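Enquirer: sequence first, predicted model second:
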Amino acid sequence: MTRDNWHILRDGPVLTLARRLPVRFDFCVDTQFPVCGRLRLARQIRQDMWRSLQTLNGFAPVIRVERAGDRLQVRAGGQVDRAFPRQKSEDMLSALLSDPAYRARWVAYAGGGRHA
């Protein structure tokens, strides 16, 4: 299924939002969130990740959100179709995903416990 050229894949407790199929993680960062709306959370992370990494040529974002008990396990990253600075990209993404202000905004937008 697509929405505005984004692929939304649902497989039980796993939701994946990707620009291209098949999904490929050339780099990624994992983190956890409280339970909230998976698709809304994925979209918010994707938007800010895209803004943060928009100078990375050939980048196609991927966000994978999986329900794991009372938490959501998130893997964010994506596919890059050319040589790129992997460590720098992972560091930038890690900084974004650990930023308390972004995290609070994402969870609030995604319903912060109201949605599974």
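Expert: Thanks, I have it.

Enquirer: only C-alpha atoms from now on, for both contacts and neighbour counts.
Expert: Will do.

Enquirer: closest to the centroid, which residue in the protein?
Expert: Central residue of the chain (CA atoms, centre = their mean): I63, 3.0 Å from the mean position.

Enquirer: ok, now which ones touch the residue nearest to that residue when sequence neighbours are not counted?
Expert: Spatial nearest neighbour of I63, excluding adjacent residues (CA to CA, 6 or more residues apart in numbering): A76 at 4.6 Å. Residues in contact with A76, defined by CA atoms under 8 Å, 6 or more residues apart in numbering, are C28, V29, D30, I45, P61, V62, I63, R64, L93.

Enquirer: give me that answer again for 10 Å
Expert: Residues near A76 by CA atoms under 10 Å, 6 or more residues apart in numbering: 16-17, 25, 27-31, 42, 45-46, 49, 61-65, 90, 93-94, 97.

Enquirer: and if you look at Q79?
Expert: Taking CA under 10 Å, 6+ apart as the criterion, Q79 is in contact with 18-28, 58-62.

Enquirer: okay, one more to line up with it:
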Amino acid sequence: MTARWRITHEDDVARIAPARGPARMDLAVHAAWDVPAPRVEGLSRRRFRVEHARQIRQDLWRALQRTRGFVPVVEVMTDHSGEGAQGDGAVDAGAEAGAVRVMVTAGGRIDAPQAPRAAMEETVHALLSNPENRRRWRRHAARRARPRPGDAL
């Protein structure tokens, strides 16, 4: 059985894209939100991003699976400067003090010429804006990103 999804992690950005074909973003919706830092302390930042991306991709696919020619691509980046752990200590103006900023680009490749682009963008925006989805994604990512026995610090 071959892998259906390729997970890459470069420059603190986790990307989930199809294993075959280009990882194009013909459709892209951006969103950002804050996660309280105490809820992500001690977690693997890399796994936290990858698990966020995995859950968002699954929900994105469920929402748009009937759209012919759509192949989801999700990128997740986190900014931990709000917790004072990295960088020059500057906090993003949109971030709460002591919070981790999660920045997502969700969309994907559209291979069908007559795809309802506006409706698709609305659907993706609604998916990313839903606070219940964000809580579920955060809980799942935090659970999966906990340190495991034998992990290097």
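Expert: On my side now, so go ahead. Here the structure is a predicted model, which means the values were calculated and not measured.

Enquirer: just to revisit the earlier point, out of the contacts of A76 of the first structure, which sit inside helices?
Expert: Counting by DSSP state H, those place A42, I45, R46, M49, E90, L93, S94, L97 in helices.

Enquirer: quick one, what contacts the aligned partner of the third one in the second structure?
Expert: Read it as R46 of the first structure. For R46 of the first structure, the equivalent position in the second structure is taken to be R57, counting by TM-score structural alignment. R57 of the second structure makes contact with 15-17, 51, 63, 71-75, 106-108 under the criterion CA under 10 Å, 6+ apart.

Enquirer: what's near enough to touch F25 of the first structure?
Expert: Contact analysis of F25 of the first structure by CA under 10 Å, 6+ apart lists A60, P61, V62, I63, R75, A76, G77, G78, Q79, V80.

Enquirer: residue in the second structure matching it?
Expert: Correspondence of F25 of the first structure to the second structure, assessed by TM-score structural alignment: M25.

Enquirer: gap between that match and M120 of the second structure?
Expert: Taking CA to CA, to the nearest Å as the measure, M25 of the second structure falls 13 Å from M120 of the second structure.

Enquirer: now for these two: what residues contact both?
Expert: Residues touching both M25 of the second structure and M120 (CA under 10 Å, 6+ apart) are G107.

Enquirer: okay, now the aligned partner of V65 of the first structure in the second structure: neighbour count?
Expert: Residue correspondence to the second structure (TM-score structural alignment): V65 of the first structure is matched to V76. Other residues near V76 of the second structure number 26, with proximity taken as other CA atoms under 10 Å.

Enquirer: so how far is A17 of the second structure from V76 of the second structure?
Expert: For V76 of the second structure, the distance to A17 of the second structure - CA to CA - is 12 Å.

Enquirer: between the two, what contacts are shared?
Expert: Overlap of the contact sets of V76 of the second structure and A17 (by CA under 10 Å, 6+ apart) consists of A53, R54.

Enquirer: contact partners for R47 of the second structure?
Expert: Applying CA under 10 Å, 6+ apart, one finds that R47 of the second structure lies in contact with H9, A14, A53, A141, A142, R143, R144, A145, R146, P147.

Enquirer: so what's the nearest residue to R117 of the second structure once chain neighbours are set aside up against?
Expert: In this structure, R117 of the second structure finds its nearest non-sequential neighbour in L27, 7.5 Å apart by CA to CA, 6+ apart. With contacts defined as CA under 10 Å, 6+ apart, L27 of the second structure is in contact with 70-73, 105-110, 117-118, 120-121, 124.
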